[in-house]
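Peer 1: predicted model follows, preceded by the sequence.
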Amino acid sequence: MIIVFQNILYNFFISLGVMLGGCVFGALAATLNGHPPLKAMLDLCDKIKIWAVVVALGGTFTSFQVFDTGIFNGEFKSIIKQVIYIVSALGGAQLAYKLIYYFEGSGRL
C-alpha cells in the first residue's frame, strides 16, 4: 500500500515538473528567438498538458495493458490503482497549468 502512495506522489510531481519546466524553458527559447515569452509559455501550457500526464505514467502502453488485464482477467484492483495514478498525474498537470496562468496574471487559482 505504501508503494501505491509513493507512485501517486511521483506521478503528481513528475507531471507538475514537466509542465513547469517545459513552459519555463519554452519561454526562454521564445525569448532567444525574439518572440513574446509569456505568450509562448501560455501556448505551451495548453499543448503539453496531456504529454505531462503521459510522461508521468511512463507511457501509454502500460496503462492500456493494465486496463486490458483488469477488464479481461477480472483484476479490478489494478484498474482502480491505474485510475488513481491517472487522476494524480492530471492533478499535477492541472496545478502547474493554474500556477502558470496565475503567475502570468491572466487567471486565478
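Peer 2: Received the coordinates, thanks.
Peer 1: CA only for contacts and neighbour counts going forward, please
Peer 2: Noted.
Peer 1: name the helices or strands packed onto whichever strand or helix holds Phe5?
Peer 2: Taking DSSP states H and E as the criterion, the element that holds Phe5 is helix 2-32. With contacts taken as 3 or more CA pairs under 8 Å, 6 or more residues apart in numbering; DSSP states H and E, helix 2-32 sits against helix 37-47, helix 49-57, helix 76-104.
Peer 1: ok, and what's touching whatever helix or strand comes next after the shortest one?
Peer 2: So that's helix 49-57. Once helix 49-57 ends, the next helix or strand along the chain (criterion: DSSP H and E) is helix 60-73. Among residues not part of helix 60-73, those counted as contacts by CA atoms under 8 Å, 6 or more residues apart in numbering are Val54, Leu57, Glu75, Phe76, Lys77, Ser78, Ile79, Gln82.
Peer 1: which positions within helix 60-73 qualify as buried?
Peer 2: Ser63, Val66, Phe67, Gly70 (16 or more other CA atoms under 10 Å).
Peer 1: put this next to the first one:
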Amino acid sequence: MTSSISFTANLLIDFFVSMGMVLGGSLLGGLGALLFHTPPLSVMVRLSEDLKIWAMVATLGGTMDTLKVLESGFLKRDLVPVGRQITYLAVAFIGCQLGALLIRWLASDSEISWL
C-alpha cells in the first residue's frame, strides 16, 4: 500500500477492488458462457466462488509484502503494521464475499440465505 493514501481510503479501495474483481469476472464469464450456449447463471456462480481467492491476492498486491509486514511486525513486537495488514485482509475478504453473494442472489429465483 502506498503511504500517500490514508488508511481509510486504502480500506475503501481494497473493498471495492476485491468486490469488483469478483463481480466483473463473474459477469463477463457469464457473457462468455452465453456465447457458447452454456448455462450462464451456473457459470457465474461457479466463477464467483473460484475468483474470490484471486481477487484477494490481486487486491493486496501479492501476498509476499503482506507476509513480510506480518513477520517483521511480530518479530519486532510492532503490532500496528500487523493490525493494518490484518484489517486489509479482512476488508478484502468481505468485499469478495459480498461480490459472490450478489452473484448468487442474481442467479437465484428465491431469497438468498445470509448464512
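Peer 2: Great, that's in hand. Just so you know, these numbers come straight off a predicted model, no measurement behind them.
Peer 1: returning to that earlier point: pick the most buried one from the helices and strands packed on helix 2-32 of structure 1.
Peer 2: helix 49-57 (a mean of 22; mean count of other CA atoms under 10 Å).
Peer 1: how much does that helix stray from structure 2?
Peer 2: Taking mean CA distance after the TM-score superposition for structure 1, the mean distance separating helix 49-57 of structure 1 from the aligned residues in structure 2 is 0.9 Å.
Peer 1: residues in structure 2 aligned with that helix?
Peer 2: Mapped onto structure 2 using TM-score structural alignment, helix 49-57 of structure 1 spans residues 52-60.
Peer 1: pull the distance from the matching stretch to the chain's centre.
Peer 2: Centroid separation for stretch 52-60 of structure 2 versus its chain: 5 Å, with CA atoms, centre = their mean, to the nearest Å.
Peer 1: for stretch 75-88 of structure 2, same thing?
Peer 2: Averaging C-alpha positions (CA atoms, centre = their mean) puts stretch 75-88 of structure 2 20 Å from its chain's average.
Peer 1: so which bit of structure 1 is that stretch matched to?
Peer 2: The aligned range for stretch 75-88 of structure 2 in structure 1 is 72-85, by TM-score structural alignment.
Peer 1: just give me the match in structure 2 for Phe103 of structure 1.
Peer 2: Under the alignment by TM-score structural alignment, Phe103 of structure 1 pairs with Leu106 in structure 2.
Peer 1: let's have the buried residues of helix 60-73 of structure 1 in a markdown table, adding distance to Ala27 of structure 1.
Peer 2: Compiled in a markdown table, the buried residues of helix 60-73 of structure 1 are given as follows (distance: CA to CA, whole Å):
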| residue | distance to Ala27 of structure 1 |
| --- | --- |
| Ser63 | 31 |
| Val66 | 36 |
| Phe67 | 37 |
| Gly70 | 41 |
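Peer 1: okay, how far is it across stretch 32-41 of structure 1, tip to tip?
Peer 2: The straight-line separation of the ends of stretch 32-41 of structure 1 (CA to CA, to the nearest Å) is 13 Å.
Peer 1: what's it in contact with?
Peer 2: Counting contacts by CA under 8 Å, 6+ apart, the residues touching stretch 32-41 of structure 1 from outside are Cys23, Val24, Gly26, Ala27, Leu28, Ala29, Ala30, Thr31, Ile100, Glu104.
Peer 1: perfect, I'm done here.
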